[in-house]
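Colleague: What follows is a predicted protein model with its sequence.
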Amino acid sequence: MSVNRKNTIVAIIGGGFSGAALAVHLHRAVGGLGGVGIVVFEPRERLGAGLAYSTPEPANRINVPAGRMTLYPDDPDSFVRYLDSTNALTEDAAAVLADGQAYPQRKVFGAYVAAEIAPLLDAGTLQHKRSKVVHVARHGDGWELHTADGDSHFADIVVVATSHPPPALPRALVPLANHPKLVADVNADAALDDIAAGDRILIVGNGLTAADAFAALKRRGHHGSVVSLSRRGLRSRGHPAVPQEPYGDFADPPLRSASELLRRVREALRAAQASGVTWHGVLDAVRLQGRDIWRNLPLNERRRVVRWLRPFWDAHRFRIAPQVETLLDEAIVSGQLRIVAGSLVSAQADEEGSLHVDLRLRGQKNITQIDLDAIIVTTGPAHGGILKSQAFLSGLEDAGLLTLCPTGLGIRCDERSRAIDSLGKSVETLLIGGPLARGTFGELMGLPQVTEHAVYVAGEIAHSLASAAAERHGSLEPLESTSDR
């Protein structure tokens, strides 16, 4: 990066957890440089919560124990101290389990991040622009950002840290797009308000978002039948009864194919079982070594992992809060909830507004029709359409400055998290932060990995700024990049 202005502005587009974490760690990383302004563009009133941690729904909890949630990799107890100092769990009796592990409501973690970032805002070392960025374009050696309120802002460096795109409506449900009881985005405000307590519901998807939707329905008193549909009928798995240490080495020797990865995981699972270790330890080892595993795989093998192994990975990797797991288990036993493996074929509504959906159950050729009152789509973000999800992203794509990751997992970037343009070249001052960079970095969806990536990107920016400062002062000593460490 060639940044030579006296005062350097770093603009972070998106102030959810990814953007807020980057802002905090960038402040730490450039603290000794001076002359660096950090501006976060986020329409929400509060930084750090984003889509995941701004939900007011009490039934939505963090999915890992509070002791594993932190803004600071070097301070793992930060969130726990916040809970203790604020008595945030005193009115949430269900948050703490018998073993002492706490799974607070998700909004509590958002409040914690906001509390951590507040001193930076109060001191003026970080600015929060409460407006949506609608256009970004080259401007000399930097960038010009236009916001929805009509303002324009200059930045030397831009980091794209926006939230996940909304789910894509399955093709079979397009005829119902305007139906009042089709919930196309369960994270939208008041998404479940039109659903009655006795409605027969189809939930399309069976992961953590589906579990959150069911928990929210139950809190509202829903007692109607629910079918949760996914291609393989895989549920998000729970946490181990006893904490497990990571088990297995999947980086040495390097894996070169999806089939080799699967074979090594299966071997480790058998060995772990013989040693009294559950599958959790093996999958945790894969997660911790995820970046090295991903880096060693050729592109075509990465695509095979995404297509064939990802559903099984997601079900075991993204574990469910015990409170929600118990709720689902009880609903399955009572018969209220059915987990179904299959696919959507078609859907229609009759004159009375009732819904009729044709399914093809897994392993069967015949069509099964179910009658419903409501449908909730929880299929997850449509990452393949990320560049069309916001106007400024579409504009950068049209200008040839952003491209899709070839694995379909987000935005293409290099090993320093710099965007790669349509000519295959790195864009020095345009970076990708958070899960949108996972096509390059692999495992980048869990909060610990997002935090570590924020530290990494902050280090890359700080290195570039320090190098520019050294050049201005005539220093010839090379500065080390975090990607070389």
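Modeller: Here it is on my side, so go on.

Colleague: contacts, neighbours, all on C-alpha from now
Modeller: OK.

Colleague: Distance from whichever helix in the chain runs longest to the middle of the chain?
Modeller: Ordering each helix of the chain by length in residues (DSSP state H) puts helix 447-472 first. Taking CA atoms, centre = their mean, to the nearest Å, the mean C-alpha location of helix 447-472 is offset from the chain mean by 21 Å.

Colleague: got it, and stretch 342-351?
Modeller: That offset, for stretch 342-351, works out to 30 Å (CA atoms, centre = their mean).

Colleague: re the thing from before, so which elements touch the longest helix of the chain?
Modeller: If contacts are counted by 3 or more CA pairs under 8 Å, 6 or more residues apart in numbering; DSSP states H and E, helix 447-472 sits against helix 17-29.

Colleague: in what helix or strand does R338 lie?
Modeller: strand 337-349 (DSSP states H and E).

Colleague: Not counting that strand itself, show me its contacts.
Modeller: Contact partners of strand 337-349, identified using CA atoms under 8 Å, 6 or more residues apart in numbering, comprise 172-173, 175-176, 206, 225-234, 328, 331-332, 355-362.

Colleague: mind running it again at 7 Å?
Modeller: 172-173, 175-176, 225-233, 331-332, 355-362 (CA atoms under 7 Å, 6 or more residues apart in numbering).

Colleague: Against that first model, consider the following:
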Amino acid sequence: MHSSTEPPCIDVAIIGAGFCGAMVAVNLLRNAKGPIDIALIERCGTFGKGLAYGTSDHAHLLNVPAAKMGAFPDDHEHFFRWAGSHPDELQHYGLNHVTPGSFLPRELYGRYVSSLLDEAENTAPNGTGPYPAQRGSLQRITAEAIDVAPQSNGRLKVRIRNAPDIVAQHVVLALGNFPPGDPKLRDQRFHRNDRYLENPWSTQTKMKLAEPADVLILGSGLTALDLILSLAAEKKSGAIHLLSRRGLFPMPHRPVESYPAFFDKHHLPKTALQACRVVRSQVKAAQAEGYDWRAVIDAIRPFSQQIWQHWSKEERRRFLTHLKPFWEPHRHRAAPEALNLKSQLERSGRLRCYRGRVLGIAPGDKHLIVNFRESVARQEKQLHVAYVVNCTGPECNYHKLKDPLVIQLFSRGIIIPDPLFLGLDVGVGGTILNLQGERVDHLYTLGSPQKGMLFETTAVPELRLQAAELARRILNQLEHRRKNRAADQAKEALGAFHI
């Protein structure tokens, strides 16, 4: 029973409906033994896509071959089979067939995840909770969650902007990635200039960059590569300048033969330097035997989280400072087609890449003046561009975020950054730790917020496992609670009978 002023309680509320949020919901619906009531809350109104797969640009390709992108940890080829069984979807992108090594459009993957959500919803047992589900037991809510407050009865209340509150037994923060942090410059006034574009994923950003004028991209990672691919088709005139500290782009994928594991849980490198030396030695030995260096990097993946957790805070900091910039391009590779197009743009002169550090960004007459120092020649240079777009990577320091939900949770001490400001402070299995270092009961996260705990926690192979394990944990707790409630009711009935 609930009071007339308290919203009725559902089983699970999931905030965020990108890959992580959608797949937690899918796993809950697929594996629940009985009816389960879920609220999936997404302010953008698209469920199952998020930033990564919400693109409509056909040039944006997955960074992993199709046969490795299955959304379930026990079926890596599920997406490959799904794509092959949907020829109409493939033809929409001008594709006649798909191979295990195909790098398919990211938009297609978003459709895949959305279809999994639809299927799980349509085949789930009917819900019994207070929120009328469209079908099955899933309620999709297009609104912004702005607070999560623990209640005295152990439940959690989710405040929704311009909509009724939701009370749930469990809440999942599937927050995904946030826009990049602003460059650290002494003069910060450029932040307020309309020609500085802080969100590289917005439609408005792409429209402005397509204007017939020179533009500057800051950063050279996967987000920058995406933007280059978009502008290659949409920008008819004007140069695309790109500036990054080291000029390191993601390396291209290639089919490789598996390389034997050279780490195990009993023999992990104690320092970042030791890890670097071991990997270099293994690459040299592997290449002598005809292996590709990519196979060595891939052989580390099953142990990367264990290695990270094995290191001290200071050792992790050393890795972030000295090795991460070189590790990322080799570990998070890109589709060869994407890098080939980038090379074509460079050869044609449409794309001009620089290595260096931004010194200042100042407003000019209908343009921005960017001063930077080149890394090799150590010379100061200047660019006049219509727009500067920030592609330096998602902001990981949650204290700097402008997200209303994050700000509110910080203000009441419910969340706290991890010691290295890579994400949130979490316990095993994504449990949220509060300002006092205590577990917040029934409040969880997965994906990017766990970067401080796991480091490798942003790609589908890690995320699909986290989503499945978190769903299993929640279902076990719900089942345990239901059994206890049934036992209590049986005792009450038996006591009444004896009276």
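Modeller: Sure, I can see it. Not measured: the values here are computed from a predicted model.

Colleague: returning to that earlier point: are any of the contacts of strand 337-349 of the first structure buried, and if so which?
Modeller: Buried members of the contacts of strand 337-349 of the first structure, scored by 16 or more other CA atoms under 10 Å, are 172-173, 176, 225-233, 331, 355-361.

Colleague: I'd like to know which of the residues you listed are part of helices.
Modeller: Members of those lying in helices (criterion: DSSP H): A331.

Colleague: sorry, back to before: orientation of the longest helix of the first structure relative to helix 17-29 in degrees?
Modeller: Here helix 447-472 of the first structure runs at an angle of 40 degrees relative to helix 17-29 (axes from the mean of the first three to the mean of the last three CA atoms, to 10 degrees).

Colleague: L145 of the first structure: how many residues sit nearby?
Modeller: Neighbour count for L145 of the first structure, taken as other CA atoms under 10 Å: 21.

Colleague: Name all residues that make contact with it.
Modeller: 133, 135-137, 152-154.

Colleague: Adding neighbour count, distance to G408 of the first structure and secondary structure, write those out as TSV.
Modeller: What follows is the contacts of L145 of the first structure, written out as TSV (neighbours: other CA atoms under 10 Å; distance: CA to CA, whole Å; DSSP: H, G, I helix; E, B strand; the rest coil):
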residue	neighbour count	distance to G408 of the first structure	secondary structure
V133	25	24	strand
H135	18	23	strand
V136	22	23	strand
A137	16	24	strand
S152	13	32	strand
H153	14	31	strand
F154	19	31	strand
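
Colleague: Aligned counterpart of D151 of the first structure in the second structure, please.
Modeller: Under the alignment (TM-score structural alignment), D151 of the first structure pairs with P164 of the second structure.

Colleague: so where does that match fall, helix or strand?
Modeller: Element membership for P164 of the second structure, per DSSP H and E: strand 163-173.

Colleague: buried set for that strand?
Modeller: Across strand 163-173 of the second structure, burial judged by 16+ other CA under 10 Å covers 165-173.

Colleague: just curious, which of the residues you listed is nearest to G154 of the second structure?
Modeller: Ranked by distance to G154 of the second structure (CA to CA), those are led by Q169 at 7.4 Å.

Colleague: From L156 of the second structure, how far off is the closest one?
Modeller: 6 Å (CA to CA, to the nearest Å).

Colleague: Spell out the secondary structure type for the closest residue to A196 of the first structure other than its chain neighbours.
Modeller: Closest residue in space to A196 of the first structure, ignoring its immediate chain neighbours: H222 at 7.1 Å, by CA to CA, 6 or more residues apart in numbering. Counting by DSSP: H, G, I helix; E, B strand; the rest coil, the backbone at H222 of the first structure sits in coil.

Colleague: Wait, H222 of the first structure touches A197, no?
Modeller: Yes: in this structure, H222 of the first structure is within contact of A197 by CA atoms under 7 Å, at 4.0 Å.
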